[in-house]
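Engineer: just a sequence and a predicted model for now, questions to come.
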Amino acid sequence: MTEVELVGNALCLDFANTVNARPVARRDWLAAPEGALTWARAVGLPVEDPAGLAEALPGMREMREAVFRVFDALAEGARAPRADLDSVLAAHAEGVGRARLEADGELFRLRWESPRTVRVLLWEVAASAVELLTHGPLDRLGACPSCVWLFLDTSKNRRRRWCSMTTCGSRDKSRRYYATRSS
């Protein structure tokens, strides 16, 4: 498999980006247990107890699509689907019920018991989504016009257009350049 690309600037967006080129994916990190483990390691949340991972993959993909539909709608200036918001909130509520607060510098953060299981990973994703939904910056959400990946625009001028300039941005600029040259 190729290297994991993390361009979302938020865990929940990188989770939504575990599949590319919707609706027909060329790569899906949640298609097999090995890919899910690779992605989890890449985001710094390695699954320490992968028991049941193969059985959990359909649920992980459902959560991914709910997160995607919520933030894709918001990036497009539309309302987030209520059913998908409820799914994210249900996962978050389950996770909060199993979490404890631990000091993290001057603030606190949710922590779960070890070992990190697939459920804990999904609780982390849900916590990230709820944090982004409740604290923003939702006005900086974007969706790549080429691959449909989601991202938070952290640029100073708020003009980020692509998931990554090195992949989609370069391809798009090259396509436009050659289209003007052949006209």
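Structural biologist: That came through fine.

Engineer: okay, CA-based contacts and neighbour counts for the rest of this
Structural biologist: Fine.

Engineer: biggest helix in the protein, by residue count?
Structural biologist: In the chain, ranked by residue count with DSSP state H as the criterion, the top helix is helix 53-75.

Engineer: quick one: the strands in the protein?
Structural biologist: For the chain, the strands identified by DSSP state E occupy 100-104, 107-111, 141-143, 150-152, in order along the chain.

Engineer: who does the second one touch, helix- and strand-wise?
Structural biologist: Put plainly, it is strand 107-111. On a contact count with 3 or more C-alpha pairs under 8 Å, 6 or more residues apart in numbering; DSSP states H and E, strand 107-111 meets strand 100-104.

Engineer: now do the strand it packs on: distance to the chain's middle.
Structural biologist: 23 Å (C-alpha atoms, centre = their mean, to the nearest Å).

Engineer: what's it in contact with?
Structural biologist: Contacts with strand 100-104, where a contact means C-alpha atoms under 8 Å, 6 or more residues apart in numbering, come from F108, R109, L110, R111, W112.

Engineer: mind checking how far the closest residue to the last one other than its chain neighbours is from A127?
Structural biologist: Which is W112. Counting by C-alpha to C-alpha, 6 or more residues apart in numbering, the nearest residue to W112 once its immediate chain neighbours are dropped is A99, at 4.9 Å. Relative to A127, A99 is positioned 11 Å away (criterion: C-alpha to C-alpha, to the nearest Å).

Engineer: take a look at this one as well, against the first:
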Amino acid sequence: MAVSWTRHRFSGGALALDAANTVVLRGDAERSFDRFAEPAEIARFATAASEYRADELRGRAVAVSDPFAVAGKVLAIREAADRLFRRGVTEGAFAAPDMAPLLVACADGLAGVAETFSPAAPFGRDAQPLELEAALAVSALSLLAPDNLGRMRICPNCNWLFLDRSRNVSRLWCDMAVCGNRQKARRHYRRRSMGEAFDA
């Protein structure tokens, strides 16, 4: 079944985190599932990312020429990024044993890419779309900047990684309209249930 790549699927605040979040309910063995289980979804993710990550990509489109050929590289970056950044959030520091696999996966994602990257054009200036594995590598490497770790969060509702870009760094949810409202609804239901129990 095709995934609906809506704006909510890009709540991570960075392309590499959005990719990490394609494993839904990560850590819950019974309910977890992988949106990239079908390689064709990797290409559809790239198309949606060109729209929903336009600010980060500075308008550069990303694409996948052959989803089956690049799936290994994409998944390697995704898994290494999730492991490094998830532990970084919980421990407040990046662990070298987790960083090494990310650097290797990113190097593999950038291998053979004839691009130049700069602060003004972090994803290059070529008019052609950038291959997704290269874009993921650039995004993941940019997240290693010291300022980003203090803004990285794990959503308490869905367990997704996200960057808190709010002014006072007080955001709780990856997406207030989805996870925030679900938590509010749960709290309301619990309060109401407790009230009914006391009235009984």
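Structural biologist: That came through fine. Bear in mind the structure is a predicted one, so any value in this text is a computation, not a measurement.

Engineer: follow-up on the earlier one: of the strands of structure 1, which is nearest A16 of structure 1?
Structural biologist: strand 150-152 (7.3 Å; C-alpha to C-alpha).

Engineer: mean deviation (superposed) between that closest one and structure 2, please.
Structural biologist: Its matched residues in structure 2 lie on average 0.7 Å from strand 150-152 of structure 1 after superposition (mean C-alpha distance after the TM-score superposition for structure 1).

Engineer: which part of structure 2 lines up with that strand?
Structural biologist: Per the alignment by TM-score structural alignment, strand 150-152 of structure 1 matches residues 161-163 in structure 2.

Engineer: what residues sit buried inside the matching stretch?
Structural biologist: Across stretch 161-163 of structure 2, burial judged by 16 or more other C-alpha atoms under 10 Å covers L161, F162, L163.

Engineer: any idea how far the last one lies from G124 of structure 2?
Structural biologist: Relative to G124 of structure 2, L163 of structure 2 is positioned 23 Å away (criterion: C-alpha to C-alpha).

Engineer: likewise for A81 of structure 2?
Structural biologist: Counting by C-alpha to C-alpha, the separation of A81 of structure 2 from G124 of structure 2 is 21 Å.

Engineer: also P101 of structure 2?
Structural biologist: Taking C-alpha to C-alpha, one finds P101 of structure 2 at 24 Å from G124 of structure 2.

Engineer: settle it for me: which of the two has more neighbours?
Structural biologist: Here P101 of structure 2 and G124 are set side by side on neighbour count (other C-alpha atoms under 10 Å), and the busier one is G124, at 21 against 18.

Engineer: related to what we said a few turns ago, identify all contacting residues around the match of strand 150-152 of structure 1.
Structural biologist: 11-14, 17-18, 20-21, 82, 85-86, 148, 151-155, 174.

Engineer: and what of stretch 135-147 of structure 2?
Structural biologist: Residues from elsewhere that reach stretch 135-147 of structure 2, judged by C-alpha under 8 Å, 6+ apart: 14-17, 19, 62, 74, 77, 81, 103, 105-107, 109-110, 122-123, 149.

Engineer: tell me how far the ends of stretch 55-72 of structure 2 are from each other?
Structural biologist: Where stretch 55-72 of structure 2 begins and where it ends lie 27 Å apart, using C-alpha to C-alpha.

Engineer: what sits up against it?
Structural biologist: Contacts with stretch 55-72 of structure 2, where a contact means C-alpha under 8 Å, 6+ apart, come from 14-15, 39-40, 42-43, 46-47, 49-50, 54, 121-125, 127-133, 135.

Engineer: equivalent analysis for stretch 78-85 of structure 2, please.
Structural biologist: The contact list for stretch 78-85 of structure 2, computed with C-alpha under 8 Å, 6+ apart, reads 16-17, 19-20, 94-95, 98-99, 101-102, 105, 140, 149, 152, 161.

Engineer: list buried residues within these.
Structural biologist: By the neighbour-count criterion of 16+ other C-alpha under 10 Å, the contacts of stretch 78-85 of structure 2 include these buried positions: 16-17, 19-20, 94, 98-99, 101-102, 105, 140, 149, 152, 161.

Engineer: quick one: the helices in structure 2?
Structural biologist: Secondary structure of structure 2 by DSSP H: the helices cover 15-20, 40-52, 54-57, 67-91, 96-110, 132-142, 146-149, 181-199.

Engineer: could these go into CSV alongside distance to T6 of structure 2?
Structural biologist: Rendered in CSV, the data for the helices of structure 2 read as follows (distance: least, C-alpha to C-alpha, whole Å):
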stretch, distance to T6 of structure 2
helix 15-20, 12
helix 40-52, 8
helix 54-57, 14
helix 67-91, 19
helix 96-110, 25
helix 132-142, 18
helix 146-149, 25
helix 181-199, 17
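
Engineer: and those helices: which comes nearest R167 of structure 2?
Structural biologist: Across these, R167 of structure 2 has its closest neighbour in helix 146-149 (13.4 Å, C-alpha to C-alpha).

Engineer: can you list the buried residues in that closest one?
Structural biologist: For helix 146-149 of structure 2, the neighbour count (16+ other C-alpha under 10 Å) marks L149 as buried.
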